[in-house]
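In: Just need the structure, nothing else, for what follows:
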Amino acid sequence: MLHRVVITGLGAFTPIGTDISTFWRQVVEGQSAFAPINRFDASQFRTQFAAEITNFDPSQYLNRADIKRTDRFTQYALIAADQAIKDSGFELEKMDPFDVGVIWGSGQGGTETLEDQTKEFVLGDGHPRFSPFMIPKVLINLASGLISIRSGFRGINYTAVSACASSNSALMDAFNYIRLGKAKIIVSGGSDAPITPSSFGGYCSMKAMSTQNANPATASRPFDVDRDGFVMGEGAGAIVLEEYEHAVQRGATIYGEMIGAAMTADAYHITATHPDGVGATKAMQLALKEAKLNIEDLDYLNAHATSTPVGDLSEMNAVARLTGNKKTKLQISATKSITGHLMGAAGAIEAIVCLLALRDNVIPPTINTEVRDPAIPETLNLVLNEAVRTNVKTAMSNTFGFGGHNGIVVFQKI
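Out: Sure, this is the predicted structure:
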């Protein structure tokens, strides 16, 4: 027998809000945080702005020992996970700690640490003075490891890596482990801290990011005819998944139920999505099949839509194929226009958006879209510029990652 899986805790540490309530208010109001980079001198880069978490002081959240042995991406993970665990309210002392696990997602891991340590060696006096914490700080799996160490969770523990689909991969795995009875609770989500000179410079060289340096606030414009690339963001999203009966017995608040998930591969290109969205369509079909939903049953889609010319169009073609290119009640928005692209954390943050949309019956907007790209199928209902208040019973979140990874998750109101 497969167990039902519900969501009982949420945490968000993002450029537009470092707690769930602030984050959600900014998303619904369509208030972004895109601004010139202040973490390093970006004046020589093609792109000079991002969605940064400004004035970040880890000592406000973590003790000295944890700060010393963690990269920024792990610090973001620990903070968001602490929020979600507190929000869920489960008491570990009343459980078997082997029934509580952590499955995290990250695309890059400790890029900042690797960059700083290498720079210190290359520009120093030639003597290797690498920190003994360097390797633990760089390793991608240390986010999940430290969440469990801090909280005493002794169950399933690892980190999923599938580029920008990483946290949806993590959520899917957590969902399946609980369904199979291998855990009662799993803390899942994702984090990334990619705004460093090397990472940022690499994406600039790929010409993947917007170059609207004169007006960063409106640079991320999914579905717009003049979109020219994504805006890099950073942060973490955390979600507590729990076996339904366990949650009910302890009187937990339930945000929604996870009812389907699927992954496919494009098998096409190292960075580009398949132009026809064949893999994306199949993943959405599989996720809906597992959820026992027809496309006519789906109310909201949080699109991956990063504001790249090719990516947005291929995804919308995939959705049109899913709907048979017919009008349905499905409404679509792209909240990366507000949050920026949080890379490996994107799926978790957008799953949180879906869950809060279910709770509050509101579909957040896509902002900055002034002229809809005429190549996007006319049958698709895009939510542009203002949130829509409507009954939201079901929601899907799409994520796609370099390497051709397609990760889809589906939630419903309970």
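
In: C-alpha only now, for contacts and for neighbours.
Out: Noted.

In: and the host helix or strand of T264, what does it pack onto?
Out: T264 belongs to strand 256-265 when elements are defined using DSSP states H and E. In terms of contact count using 3 or more Cα pairs under 8 Å, 6 or more residues apart in numbering; DSSP states H and E, strand 256-265 is assigned the packing partners strand 5-13, helix 166-179, helix 278-291, helix 346-360, strand 405-412.

In: Following up with a second sequence; could you model it the same way so I can compare the two?
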Amino acid sequence: MELKRVVVTGFGAITPIGNNAQEYWENLIKGESGAAPITLFDTTNFKTKFACEVKNFDPLNYFDKKESKKMDRNTQFGIASAREAVAHSRIIEDNCNKDRIGVIWGSGIGGLETFEKEVLGWAASTGIPRFNPFFIPKMIVDITPGHISIEYGFHGPNYATVSACASSANALIDGKMLIQLGKADIIVCGGSEAAVTASGVGGFNAMMALSTRNDDPKTASRPFDKDRDGFVLGEGAGSIILEEYEHAKKRGATIYAELKGGGMSADAYHMTAPHPEGLGAYLVMKNCLEDAGVSTHEVDHINMHGTSTPLGDVAESNAISKLLGDHAYNIQINSTKSMTGHLLGAAGVIEAIAVLGSVTHSIVPPTINHFTDDERIDSRLNFTFGKAVQKNVDIAMSNTFGFGGHNACVLFSKI
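Out: From the prediction side, this is the model:
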């Protein structure tokens, strides 16, 4: 059986540095930091007092008041980004068969704000179990793709992927495979996260995973820097419209790139720490290249997982060197998390959108906030520090790794 080709015909984003895909891309190129003091709750007693929040997001600009109350912030972000992507792709205007359109959505945590509010509210009460009737539907991870399918009447495959920070990258890979196998013509793939809450920040603080650079939030996310001290929590959503190539051509859609490869692997090592030799990272990139039928010397750019954690950045850098050999020094690599922070389950898709921008516009966004080289990281690697770089990008990869040792990698190419 010959597998069908899968292309990108639309995308949308709600991020800490832009509330649509164009604004997000422009601020990536400028090297804007989305980090600032937290406004969503009182951080007085917290070790970390800053995050990369989505700014100026009013749900009433997207939903009526009654409708918005039925959705967690996580779902609101997701639907907003999906609307942009669907409009961008013109699949509604072109009367595409809705029975052949699906939605696959990733989130690492889901409706954390809702869970926190309802459980704390009950704990503070007399003990009588009085919960909001929308408590469960607002909280569950799979409700976002459900809402998107209901809004548009999409009857194709519809479910959620949950693999911690790899969740939305896994959604893209699943969407690709379903289209390749002829199970759908179009899949709305994406991910959302809204974990900038007391329990989210408190929980990651307890793990000692977050930066505590409260005196200088904007430079706190500093991947590959010797003095990095943890990741900066982010929130938001992204959506990508995947479509079967011949279907897209037939309707005259604008095609931005081909999703040529998807790789998956497991570290099989530790709940939260990466394999010290980057074994899982190496395998997932190798698997992605093999799936795409692409040689290592053809790679032009890799957007790394690069969270700004002491162990993760070293392991991933070593994996790239091992996989690409001397060619690793010829490519542009970066970490856009230096600007957006870490969007957990939504990281994979918003970083895939960044890679799409590089393929489309021949420019690689910078890694900001680098001050001191880490002697454990090969200084010959080109991390695109400080400023965006003009570069023809025919083949680009994006890495996303999650707690539990879940690894996902996607590869896009010019069409």
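
In: returning to what we had before: format the helices and strands packed on strand 256-265 of structure 1 as CSV; extra columns: distance to D66 of structure 1.
Out: Output for these, formatted as CSV (distance: least, Cα to Cα, whole Å):
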stretch, distance to D66 of structure 1
strand 5-13, 17
helix 166-179, 23
helix 278-291, 38
helix 346-360, 23
strand 405-412, 32
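
In: Quick one: closest of these to G251 of structure 1.
Out: Minimum separation from G251 of structure 1 across these (Cα to Cα) falls at strand 5-13, 10.2 Å.

In: By how much does the next helix-or-strand element following that closest one deviate from structure 2 on average?
Out: Past strand 5-13 of structure 1, heading to the C-terminal end, the next element that is a helix or strand (DSSP H and E) is helix 20-29. Compared with structure 2 after fitting, helix 20-29 of structure 1 deviates on average by 0.7 Å (mean Cα distance after the TM-score superposition for structure 1).

In: So for helix 20-29 of structure 1, what gets flagged as buried?
Out: Along helix 20-29 of structure 1, these residues count as buried under the neighbour rule (16 or more other Cα atoms under 10 Å): 20, 23-24, 26-28.

In: Reformat the helices and strands packed on strand 256-265 of structure 1 as JSON lines; add distance to Y158 of structure 1 and mean neighbour count.
Out: Output for these, formatted as JSON lines (distance: least, Cα to Cα, whole Å; neighbours: other Cα atoms under 10 Å):
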{"stretch": "strand 5-13", "distance to Y158 of structure 1": "19", "mean neighbour count": "28"}
{"stretch": "helix 166-179", "distance to Y158 of structure 1": "9", "mean neighbour count": "27"}
{"stretch": "helix 278-291", "distance to Y158 of structure 1": "23", "mean neighbour count": "22"}
{"stretch": "helix 346-360", "distance to Y158 of structure 1": "16", "mean neighbour count": "27"}
{"stretch": "strand 405-412", "distance to Y158 of structure 1": "18", "mean neighbour count": "28"}
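
In: Nearest to R389 of structure 1, out of those?
Out: Between R389 of structure 1 and these, the tightest spacing by Cα to Cα is seen for helix 346-360, at 8.6 Å.

In: now for that closest one, which elements pack on it?
Out: When contacts are defined as 3+ Cα pairs under 8 Å, 6+ apart, helix 346-360 of structure 1 sits against helix 166-179, strand 185-192, strand 235-243, strand 256-265, strand 300-302, strand 394-401, strand 405-412.

In: right, and the helix or strand after that helix?
Out: Towards the C-terminus, the helix or strand next in line after helix 346-360 of structure 1, according to DSSP H and E, is strand 362-363.

In: For the helix or strand following that following strand, which helices and strands make contact with it?
Out: Of the helices and strands lying after strand 362-363 of structure 1 in sequence (DSSP H and E), the nearest is strand 381-382. For strand 381-382 of structure 1, the packing partners by 3+ Cα pairs under 8 Å, 6+ apart come out as strand 331-333.

In: average distance between the next helix or strand after the strand it packs on and structure 2?
Out: Sequence-wise, the next helix or strand beyond strand 331-333 of structure 1 is helix 336-339, with elements assigned using DSSP H and E. Using mean Cα distance after the TM-score superposition for structure 1, helix 336-339 of structure 1 ends up 0.4 Å from its aligned counterpart in structure 2, as a mean over the superposed pairs.
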